[in-house]
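Enquirer: Provided below are the primary sequence and the corresponding predicted coordinates.
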Amino acid sequence: MLIERIDTFPLLYQLPQPYGDANGYKKYRSCYLFRITTRSGIEGWGEIIDWLPTLDKGFRERIIPCLLGKKATDRLHLVKTVKKWHQRTAAGVSMALTEIVAKSAGLSVTDLWGGAWREKVPVYASFQSYSERDDWIRHSLGLVEKAVNSGFQQIKVKIGGRTLREDQDHIRSLQHLLEGKIGLAVDANQSYDLAAARQWEPLFRKWARKYDNLLWLEEPMPMNRVSDYKRLRTVLPVPVAGGENLKSAADFLPLLQEGALDMIQPDVMHGDGIEGYRDTLQLGRHFGTRVSPHAFDGGLSRLYALFAHACLAPWSKMDGNKIEPVEWDFMENPFTALVPLQPVNGKVAIPSGTGIGVELNQDILEKHRWDGSTYV
């Protein structure tokens, strides 16, 4: 199965209204899809999220010449080679080659990985809570209400991008809206130090006595502050989670060895390929730690996160076959619809067809193809 052709699909969508988190506002959504075709006609899709001008140039000049003529079955070797240039590209190449191998064997991705434990995987609606509107809190509550009305049972909202008082007013209003009936996670995007993070402790304790819906506090501090995470975890009445930007299973080891997190959150596109991503999931299981994937950017990478979670053993005998949720981008983003799957009552049915089991939306690929123009 020699690689004969690689087609690229850089995609860009300018947001009419910016939204964001503690790191700032998003003014656009983008992704970079590519299709690898073998000499025998088998196709596999990969996805990368990064700055399109440099990514497109590098992919065409370095990655395509590197891959053409190579055996698609040399997946691990090729991914390791590509990783030397660009780790996120290595993750995308890993996706495409995994699909090719599965199709050549007449298997679904989950069957290639040994079979699924479950036919459906839960997802949570993930929000970018901040906007330029004066009534941003009211706007955020409206988006959450829309998600709940569509069937989501769990949500995640942002903190850390406004004053502590504003953020706490926002979460108080959400709790009043949800009445403890919908799972709630809050994500600070590494915006606090330990002292600031602990200012949430009284409010979390108050809610813990009244509600049982607090899911986790995500990345309150920079992830290299392992000792601070360990201290914070001992005092908070809510699980502590993080790790979306860590690049390998080895990067999670200090946090796991020190017992600094209740939940790890690897991202398919930030890791070192699909196999490395699955290694991280298993590492979490070996340490008895929950795993809830970060998957805000990229419909195809989210699909692979769902595949991996379908194949992941339950984290606890106590909860039977229960599995942690996967992130689902609920914000305005046409590229979510590239993969024709939608949650029903907060769960996504896992495709069982050959390869990834679905066809990407070709209309979106054509409508939003990036024209090479400058964007910020």
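Expert: Arrived safely.

Enquirer: C-alpha from now on. contacts and neighbour counts both.
Expert: Noted.

Enquirer: can you list the residues that contact the helix or strand where L203 lies?
Expert: Element membership for L203 (DSSP states H and E) is helix 201-210. Outside of helix 201-210, the residues within contact range by Cα atoms under 8 Å, 6 or more residues apart in numbering are 214, 235-238.

Enquirer: change it to 6 Å
Expert: L236 (Cα atoms under 6 Å, 6 or more residues apart in numbering).

Enquirer: which outside residues touch the next helix or strand after it?
Expert: Using DSSP H and E, the helix or strand that follows helix 201-210 in sequence is strand 214-218. Contact with strand 214-218 is made by 183-187, 238-242, as judged by Cα under 6 Å, 6+ apart.

Enquirer: Mind doing that once more with 10 Å?
Expert: Identification of contacts with strand 214-218 by Cα atoms under 10 Å, 6 or more residues apart in numbering yields 154-159, 175, 180, 182-190, 197, 200, 204, 207-208, 233, 236-244, 261-265.

Enquirer: Next SSE downstream of that strand?
Expert: Downstream of strand 214-218 (by DSSP H and E), the next one is helix 226-235.

Enquirer: So which elements touch that following helix?
Expert: Packing contacts for helix 226-235, counted by 3 or more Cα pairs under 10 Å, 6 or more residues apart in numbering; DSSP states H and E, involve helix 194-198, helix 201-210, strand 240-242, helix 249-257.

Enquirer: Check it against this one:
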Amino acid sequence: MKLQDLDVIITAPPAPGWGGRYWILVKVTTDTGIVGWGECYASSVGPDAMTYVIQDLFQRYFLGENPENMERLFRRAYSSGFTQRPDLTVMGAFSGLEIACWDILGKDRDRPIYALIGGKMNDRLRAYTYLYPLPHHNLDAFWSSAEMAADCASVMVDKGYTAIKFDPAGPYTMRGGHMPSMRDISQSVAFCRAIRDAVGNRADLLFGTHGQFSTAGAIRLGTALESFSPLWFEEPIPPDNVREMAKIARRITTPIATGERLTTKAEFAEVLRQGAANILQPALGRAGGIWEMKKLAAIAEVHNAQIAPHLYAGPIEWAANIQFGISIPNCLLVESIETDFHYDLIKHSLKVEGGFIEAPTKSGLGIEVDEILARANPFTGTGLHLEMQDKPCDYETEKFLLKDRH
């Protein structure tokens, strides 16, 4: 069996677009007619340029190769252009193609992917959800409203979720870490208090940030949140400074989680080596794929750390996260996005029920992709999947906002 054809589909989830502006789906076909699906998570270049990267990687290293040769495929891509070091764009392209290869192998053997990478360790996975606006919420007001967040949290917990994530702590700026304003801290405390009051001890609180703080600022904010006992404080500073993140981990009692912007075991291993986090959040469509993250899970075991696969992408990456999570002993949580488009794109072949995801039984990724739906929703914009704020934090305006709130 040899890899023969590649098709890249850029699909855009309908507004409001939970999961990003677009998803990069790859369809790989073998000379025996088996089709495998993968997803490349985000990228630092636009989707048209990323398509060329994926095609180049496929033609150089995957075309004509046996999809069983996962280790060889990884070493080829990882070493591409005399690099042999983590490269976010190349490994993002590789990850989607690698996931497709596993889908092919599972279908060829009529087994779920987890059966090929160690078997079923878990019968089900605990899911968590980000707090998205409910239909009756004002979309613009929601993100700064502790009351709306608490309302949403109650609904999600009533559905069975035992962990919920939110990130009210201010802007993400390209300038790197900043010191949170008192408004940022006060609003973060208000969110934690309102949500904890609403759900009691029925759910863990996952406090999200996106690398927006300085080291001192993260310690200041993290200390203010400790009384609410969050399960984690996510990526408190930019992810490129592991040593500084370790300082935060030593100063606050809340566990540090990080990883959505990291790629390969090399970057994650340094996080563990420095003691910067003990909850790792790989995005399988970026981090090197399923096999590379199986290696990471083993490394994490040695450090008594846990894995919580990240999802701000489409349902194909989600399916890969689930197959991976079912196979490892240290899977803490799996992120999920419950929208009609997510479910429709895989014809409801996977779902969250009562806050948990049962181990899939179908072959490969365990999903059926609605290719017609994917192609019927092309991306027509110009932005990237995610973008950071260009302007600096405006503390003067924030002071007036704080004054107005009181």
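Expert: Yep, that arrived. This one's a predicted model, so the numbers in the text were calculated from it and none came from an experiment.

Enquirer: hang on, the earlier thing: can you lay out the helices and strands packed on helix 226-235 of the first structure as JSON lines showing distance to R369 of the first structure and mean neighbour count?
Expert: Output for those, formatted as JSON lines (distance: least, Cα to Cα, whole Å; neighbours: other Cα atoms under 10 Å):
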{"stretch": "helix 194-198", "distance to R369 of the first structure": "41", "mean neighbour count": "15"}
{"stretch": "helix 201-210", "distance to R369 of the first structure": "45", "mean neighbour count": "14"}
{"stretch": "strand 240-242", "distance to R369 of the first structure": "33", "mean neighbour count": "27"}
{"stretch": "helix 249-257", "distance to R369 of the first structure": "34", "mean neighbour count": "17"}
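
Enquirer: still on that earlier bit, just the buried residues of the contacts of strand 214-218 of the first structure.
Expert: 154-159, 175, 180, 182-190, 197, 204, 207, 233, 236-244, 261-265 (16 or more other Cα atoms under 10 Å).

Enquirer: a strand runs through L73 of the second structure, doesn't it?
Expert: No. L73 of the second structure: not assigned to a strand; according to DSSP: H, G, I helix; E, B strand; the rest coil it is helix.

Enquirer: neighbours around K26 of the first structure, how many?
Expert: Here the number of neighbours of K26 of the first structure (other Cα atoms under 10 Å) works out to 16.

Enquirer: ignore the last one, L143 of the first structure
Expert: L143 of the first structure: 17 neighbours (other Cα under 10 Å).

Enquirer: and it, what element?
Expert: Per DSSP H and E: L143 of the first structure is located in helix 136-149.

Enquirer: Following element in sequence after that helix, please.
Expert: Trace forward from helix 136-149 of the first structure with DSSP H and E and the next one is strand 154-158.

Enquirer: Identify each buried residue in stretch 38-53 of the second structure, please.
Expert: Buried residues in stretch 38-53 of the second structure, defined by neighbour count with 16+ other Cα under 10 Å: 38-43, 47, 50-51, 53.

Enquirer: what do you get for stretch 18-36 of the first structure?
Expert: 18-22, 26, 28-36.

Enquirer: try stretch 270-288 of the first structure
Expert: Quick answer for stretch 270-288 of the first structure (16+ other Cα under 10 Å): 270-285.

Enquirer: And the strands in the first structure, which stretches?
Expert: Along the first structure, the segments classed as strands by DSSP state E run 3-21, 24-38, 43-48, 120-126, 130-131, 154-158, 183-187, 214-218, 240-242, 263-264, 290-291, 326-329, 347-349.
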